[in-house]
Each structure stands twice: as structure tokens, then as C-alpha cells.
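# need coordinates for the below:
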Amino acid sequence: MTLALEIVLVITSILMVIFVLLHRGKGGGLSSLFGGGVQANLSGSTQVEKNLDRVTILLGLIWIACIIALNLINTYSGNPGPVPA
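Predicted coordinates for the structure are as follows:
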């Protein structure tokens, strides 16, 4: 169970970095590299940006849930963890 949560955590971390970099910021961001820059400036927020926001929020929620679950498993598994020096 712990290994599966750790794998999901790594995958969601990498995807979060990618999706956050794809967001259009004040300067255009990396999303303008894929052709969204001109249309997004003319029409405000496009459907692609809205979907990108939704996916990023969903990934963030999965990421937070994995962190909480791993912490709970580590706390209640009976393993004391590293001993302080």
C-alpha cells in the first residue's frame, strides 16, 4: 500500500509541475508555445485554460491526499521511524 501511494505521489508531483508550467501567466507562459497565446489574449479565458485549471486542482487534491495517507500509515504502522541522534 505504501509503495503504491509513493508511486502515485511521484507521478502526481511530476504532472503538477508540468501542468503549472502550462498555465498562462501575465507574460504568456509555456502555454503560448502550443498555440494558445494569441487566442487566449483575444478571448480572455478559453475552455482549454478552464480544463487545465480543473485538472491541476484535481492533481493537487490527489497529491495532498497521498501525503496525508502516507503520513497516517507511517504514524499508525508501529514503525517508529528514524531515531534522532
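# please count neighbours and contacts with C-alpha atoms only from this point.
OK.
# how far away is T56 from L21?
11 Å (C-alpha to C-alpha, to the nearest Å).
# those two - which one has more neighbours?
T56 (20 against 13; other C-alpha atoms under 10 Å).
# please provide the structure for the following sequence as well, for comparison with the first:
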Amino acid sequence: MTLAFSIAVIICSLLMVLLVLLHKGKGGGLSDLFGGGMSSSLGGSSVVEKNLDRLTIIVGSLWFICIVVLGLLLKK
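Below you'll find the model as predicted:
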């Protein structure tokens, strides 16, 4: 049982890294170093960005739940 949750945490962690890297930089900071400041903004969030936000929240929630359940299983 703990093996399944450990694998789920690893998969969710990798997905979180990928999803965060896919987000558009909001200007300033390290995102400008990688060309994030050079892209033109078209005035608002597109449907793709909103769906990416939702997917990131869902994967983050799954990651948190897996961490809590794994912690409870390892405590016993």
C-alpha cells in the first residue's frame, strides 16, 4: 500500500514540476532570463492558461493528499 502511494507522490511531483514550468512568466525575476519577458501578452488569460491553472491545482491537491496518506501509513 505504501509503495502505491510512494509511486503516486513521485508521479505527482514530476507532473507538478512540468506544469509549473509550463506557466507563463509574469515578468521580472528569473523568468526573464529564459526569454519569458520577450513574449507579448494578448491582454488576458486564455482558455489554455486557465485550464493549466486548474490542472496545476488538481495535481497539487492530489500530491498533498498522497503525502498526508503516506505519512499516516508510515506512522503506523
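# TM between them?
Put the two chains on top of each other and the TM-score (TM-score structural alignment, normalised by the length of structure 2) is 0.80; 69 aligned residues with a C-alpha RMSD of 1.9 Å.
# and V17 of structure 1, how many neighbours?
11.
# now do C66 of structure 2
Neighbour number of C66 of structure 2 under other C-alpha under 10 Å is 21.
# how close does it get to S6 of structure 2?
For C66 of structure 2 relative to S6 of structure 2 (C-alpha to C-alpha), the value is 8 Å.
# over to V17 of structure 2?
17 Å.
# likewise for L62 of structure 2?
Distance of L62 of structure 2 to S6 of structure 2, computed by C-alpha to C-alpha: 12 Å.
# and for the longest helix belonging to structure 2, what span of structure 1 is it aligned with?
If you go by DSSP state H, structure 2 has its longest helix at helix 47-75. Using TM-score structural alignment, helix 47-75 of structure 2 corresponds to residues 47-75 of structure 1.
# average distance between the matching stretch and structure 2?
Here stretch 47-75 of structure 1, set against structure 2 after superposition, deviates by a mean of 0.4 Å using mean C-alpha distance after the TM-score superposition for structure 1.
# buried ones in that stretch?
By neighbour count on 16 or more other C-alpha atoms under 10 Å, the buried set for stretch 47-75 of structure 1 is 49, 52, 56, 59-60, 62-63, 66, 69-70.
# list the residues that contact the residue nearest in space to the middle of structure 1.
Among the residues of structure 1, M16 comes closest to the average C-alpha position under C-alpha atoms, centre = their mean, at 2.7 Å. Contact partners of M16 of structure 1, counting by C-alpha atoms under 8 Å, 6 or more residues apart in numbering, are 56, 59-60.
# next: V59 of structure 2.
12, 15-16.
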